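Chemist: sharing a model that was predicted from the sequence below.
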Amino acid sequence: MSVTQVIIQALLFLFLFLKVLAMVDDSHTEQQRYIGLFPDR
């Protein structure tokens, strides 16, 4: 695997991890912070 592929996979994993954290966490402030960092569009 090339370095770029590793970086892309790491970013995707981190993105999914934060999405799951935002879903699990009930506090709206945390969720809005994640949405602000990672907009869906």
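Modeler: That came through fine.
Chemist: please count neighbours and contacts with C-alpha atoms only from this point.
Modeler: OK.
Chemist: hey, where'd the helices end up in this structure?
Modeler: For the chain, helices defined by DSSP state H occupy the ranges 3-24, 28-37.
Chemist: dropping in the other structure now:
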Amino acid sequence: DCLREQRQILGSESNMSATELTHTYTQPEDYVEWARKFMNVNE
């Protein structure tokens, strides 16, 4: 799915692996919060 593809892309560019992201951010709200922090999105 979309999130899996994004995790693979972001995982290769960050210090966190896709597995770590999956374990750390299991809820959509957590993923969005991480995405905001990671990409500095202010919405």
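Modeler: Cool, the structure landed. Just so you know, these numbers come straight off a predicted model, no measurement behind them.
Chemist: TM-score for this pair?
Modeler: Remark: TM-score between the superposed chains equals 0.37 [TM-score structural alignment, normalised by the length of the first structure]; 25 aligned residues with a Cα RMSD of 2.5 Å.
Chemist: could you dump the helices of the first structure into TSV with mean neighbour count added?
Modeler: As requested, the helices of the first structure are arranged in TSV below (neighbours: other Cα atoms under 10 Å):
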stretch	mean neighbour count
helix 3-24	12
helix 28-37	13
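Chemist: spatially nearest residue to residue 21 of the second structure, not counting backbone neighbours?
Modeler: Using Cα to Cα, 6 or more residues apart in numbering and skipping the chain neighbours, the partner closest in space to residue 21 of the second structure is residue 7 (7.2 Å).
Chemist: give me the buried positions along the helix or strand where that neighbour lies.
Modeler: Counting by DSSP states H and E, the element that carries residue 7 of the second structure is helix 2-13. Using 16 or more other Cα atoms under 10 Å as the test for burial, helix 2-13 of the second structure gives 7, 10-11.
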